[in-house]
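# Quick one: sequence plus predicted model below, questions after.
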Amino acid sequence: MAKQRSAEAPPFRERVYTTLYRLRYGWQFRSSVEISKEEPIWVLGTNYYDDPESGDKHRDVEGAPPHVMAFMEHFYSVPWMTYRSNFPPISNTALTTDCGWGCMVRSGQMVLATALNRHMLGRDWRLPTSSDKDKDIHAKVMSWFADCPSPQAPFSMHALMDQAVRHDNHPGDWFGPSQVSVIMRECMKVAKTAIPDLKNVQVYVAYDCTVYVKDVLQLFHDQYDEALVLLVPVRLGSETLNSIYIPCIQGLLSLDCCVGIIGGRPKHSVYFIGFQDDKLIHLDPHYCQSAQILEDGDDPCQFDTKTYHCPTPRKILANKMDPSCTIGFYCKGLAEFHALREEAEKVLAPPKQKGVCH
């Protein structure tokens, strides 16, 4: 069985980190962010809005309208990666926690996990209503991100840091969204040899905010079998976000193929998944939990996923977003990639910015 290490096991320094980060970022799971019942809510290409024909008969016991309940189901289903403590030391270091430095890497894990969930289960999968079989598949996907050095956890912090070192980065450093994109691409190359479910998944990182279609087409060996995770690092302003890009960000988050944005505030990374009005909805990795370990011989389908889902949405004003970010997309097959090209060109703003290069 997958094991979660005891919260009392970490040494004093890790216990202090855990306490400080829980206090600093004010995590209280019973608190709630105001979700307007009147304004539409967008989450990863799905629009939740009030249906006047639904009537009060579909409202829950607390009076929440059905579109808000549907949004909460979707939000809770999105993978949530946080700081972890008391994992095996990252190779060639004494680091057994990523508290204080790993938030951008965790945000990257969330984008990739969302894409792989979609690859394995489809974009309409929801955890609360899924079958036991689908829950097992979801558990297997999440086991690939377990906090341990194992070929069966190809996207663990350990695996990502192994690739980071090869690209002249160091565990314990703060990573930018483009750096995280590159190391996830490299991890996927390794994962494809160890995990049969990933043999047809490709990761493409678009440099200079440009997707070269010819390069992407070379990744598709068969338009029905191949899947693409497309990561586009961008900078949307100099020191602060240029407000002209806010409609573009919202438009991209409303696309079917979008799997979110690695971004946040300066030196405080979060994972953006949607928006309502002028606020961006996100998952925050700044909460330290005990490491989730996948032991040799464990059944990945029995991996415990309870700590990988957040019940509390968070929002920030769109204009507070850091200008440096990476936008993620998932395309299952060549047809979806071509559809993404057409739809993305419609929402890019300003019209003359770089986007797709033929």
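That came in fine, so what should we check first?

# CA atoms for contacts and neighbours, from now on please.
Noted.

# My understanding was that L228 contacts V201; is that so?
Yes. At 5.8 Å, L228 and V201 qualify as touching, with contact defined as CA atoms under 8 Å.

# helix or strand right after the one helix or strand I316 maps to?
Per DSSP states H and E: I316 is located in strand 314-317. Next in sequence after strand 314-317, counting helices and strands by DSSP H and E, comes strand 324-332.

# next SSE after that following strand?
Next along from strand 324-332, by DSSP H and E: helix 334-347.

# Just give me how far the helix or strand just after that following helix sits from the chain centre.
Per DSSP H and E, helix 334-347 leads on to strand 356-357 as the next helix or strand towards the C-terminus. A distance of 25 Å separates the centroid of the chain from that of strand 356-357, by CA atoms, centre = their mean, to the nearest Å.

# next, the one to line up against it:
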Amino acid sequence: METLKLEMFQTKYENQINVFSEFLEDLPDTNEPVWILGECYNVKTEKSELLSDVHSKLWFTYRKKFSPIGGTGPSSDTGWGCMLRCGQMILAQALVCQHLGREWRWVAEGPQPTEYQRILHCFLDRKDSCYSIHQMAQMGVGEGKSVGEWYGPNTVAQVLKKLALFDDWNSLAVYVSMDNTVVIEDIRKQCCQGAWPRSGAYGWGESQPSDRSWSGRGRAEEAGPAPYPCSQQARGWRPLLLLIPLRMGINNMNPVYIQALKECFKMPQSCGVLGGKPNLAYYFIGFIDDELIYLDPHTTQLAVDSETGTPVHDQSYHCQRSPHRMKITSLEPSVALVRPPQTSGFFCRSEEDFDGWCSQVQQELVRKRNLRLFELVEKHPPHWPPFVPPTKPDVQTTGAEFIESTDKLFESEEEFEILNV
């Protein structure tokens, strides 16, 4: 009976089409700039560059015929895995920026960097890939989500936060804010505790992160000295993925937040936005005028497998047809009865990037906007519990087995949208 219900659910959502969608290649002849994750394009003169940027984004969709999750679970995530796939996309964008740089572009059939292939291996649909659908679904079990159940953005954020603890190669610090408040002091504590030793578990040589910053934008000299710089004892700054749960209205998205949301896409640290409603999630990567541009995970493809250390056939991991557009006002807020989630993302590879992001938030979102998307504070609020940075457990495990039944980290899915930073 459960299998029949799941198959019916998969059929219902496999070819989901949003009534507000239009193709990117059908953009109007306009002078309005197009913003894609911190990069600005002119539609009339830079269309090919714009499409190249969009097609370079890793595109994760429903898959079928992968090994059953947990050995006896589903072998397809059609109908329930769209938010997990969007979570994979926003995380993959952070990893691409970390190892390849924001300016990197994918070329079909062309040679690819070793780091690119290693990133892809992190997301393959197999139980031993760090951020696979298997790992994410099983890690969610410890947070009250059954395998095959639709996830909201809060659940995805917390699952990624836990799985990142087992990812020695990327050594990513995933920080989830509380009560619409980003605490600078806490983030510095988490990012300055030092990167874990890198390992060659996947069979490739070690990557060397690029020294290039975000096109010179958001530099530390612009933001001023860091109020809580890394100590001399710290081994360096761990790359940061910051997640900020938000409320942006009650029954509909409040128009006063639209400009602030656009400003998030303009920031060079932007990794995109997760949005949608129960059973329907999208990955938003930019905007033009009053429309958002997004990648849609609601396409079912055959699972791709590749032996450890060998190249992945990557054609199906890039959306080579045009992505879609939808009106910003079509987004619905994440509140108690409505529940459609929304998540915006930013990635800071260095402490200087984080200083620059803080400076831009203060200038563009805090000082200029009457209604703030979130609060940015220097010190940990004294009435909050003490902040303890998560650390890698002293156990030998892939991550999916490390499920703490007493460690309930989530806020209710009904309460928040999430801004991914």
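Sure, I can see it. Computed from a predicted model, the values in this text were never measured in an experiment.

# Can you calculate the TM-score here?
The TM-score (TM-score structural alignment, normalised by the length of structure 1) is 0.82; 321 aligned residues with a CA RMSD of 2.7 Å.

# looking at it, L219 of structure 1 is touching V213, isn't it?
No. Counting by CA under 8 Å, L219 of structure 1 sits too far from V213 to count as a contact (10.1 Å).

# More neighbours: the two, which one.
The neighbour count for L219 of structure 1 versus V213, taken as other CA atoms under 10 Å, is higher for L219 (18 against 14).

# Please pull up the equivalent of that one in structure 2.
L219 of structure 1 maps onto Q190 in structure 2, with residues paired by TM-score structural alignment.

# list the contacts for K65 of structure 2?
Contacts here follow CA atoms under 8 Å, 6 or more residues apart in numbering; on that basis K65 of structure 2 touches S75, S76, L302, A303.

# List the contacts of the first one.
In this structure, S75 of structure 2 makes contact with K64, K65, F66, S67, P68, I69, judged by CA under 8 Å, 6+ apart.

# Inside strands: which ones of those?
When those are checked against strands (DSSP state E), the matches are K64.

# Just the buried residues from the contacts of S75 of structure 2, in ChimeraX please.
Here is the ChimeraX command that selects the buried residues among the contacts of S75 of structure 2 (16 or more other CA atoms under 10 Å):
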select :64,66,67,68,69
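
# Can you add distance to V361 of structure 2 and give the contacts of S75 of structure 2 back as a markdown table?
Formatted as a markdown table, the contacts of S75 of structure 2 follow (distance: CA to CA, whole Å):
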| residue | distance to V361 of structure 2 |
| --- | --- |
| K64 | 41 |
| K65 | 44 |
| F66 | 42 |
| S67 | 44 |
| P68 | 44 |
| I69 | 41 |
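
# Tell me which of the contacts of S75 of structure 2 persist in structure 1.
For the contacts of S75 of structure 2, the contacts that persist in structure 1 are K64, K65, F66, S67, P68, I69, with contact defined as both residues aligned by TM-score structural alignment, their matches' CA atoms under 8 Å.

# Hmm, the third one is touching A303, no?
Yes. Contact status for F66 of structure 2 versus A303: in contact at 5.5 Å, counting by CA under 8 Å.

# what's the overlap in contacts for those two?
Contacts common to F66 of structure 2 and A303, judged by CA under 8 Å, 6+ apart, are D125.

# Thought V176 was touching the match of L219 of structure 1, still the case?
No. Contact criterion CA under 8 Å: Q190 of structure 2 and V176 do not qualify, at 11.2 Å.

# dump the residue contacts of V190 of structure 1.
Neighbouring residues of V190 of structure 1 by CA under 8 Å, 6+ apart: P154.

# wait, what's in contact with D296 of structure 2?
T61, A281, Y282, Y283, P323, H324.

# ok, so of those, who is nearest E352 of structure 2?
Proximity of those to E352 of structure 2 (CA to CA) peaks at Y283, which lies at 26.9 Å.

# Can you tell me what that closest one aligns to in structure 1?
Aligned against structure 1 - with TM-score structural alignment as the criterion - Y283 of structure 2 pairs with Y271.

# does its match count as helix, strand or coil?
strand (DSSP: H, G, I helix; E, B strand; the rest coil).

# Over to Q190 of structure 2?
Under three-state DSSP, Q190 of structure 2 falls in the helix class.

# now it: how far from L371 of structure 2?
Noted for Q190 of structure 2: a distance of 29 Å to L371 of structure 2, by CA to CA, to the nearest Å.

# next one: Q138 of structure 2
Applying CA to CA to Q138 of structure 2 and L371 of structure 2 gives a distance of 38 Å.

# okay, these two: which has more neighbours?
It is Q138, of Q138 of structure 2 and L371, that has more neighbours when counted by other CA under 10 Å, with 24 against 13.

# circling back to that earlier point, among the kept ones among the contacts of S75 of structure 2, pick out the one closest to D355 of structure 2, please.
I69 (40.8 Å).

# Trace the closest one over to structure 1, please.
Using TM-score structural alignment, I69 of structure 2 pairs with I90 in structure 1.
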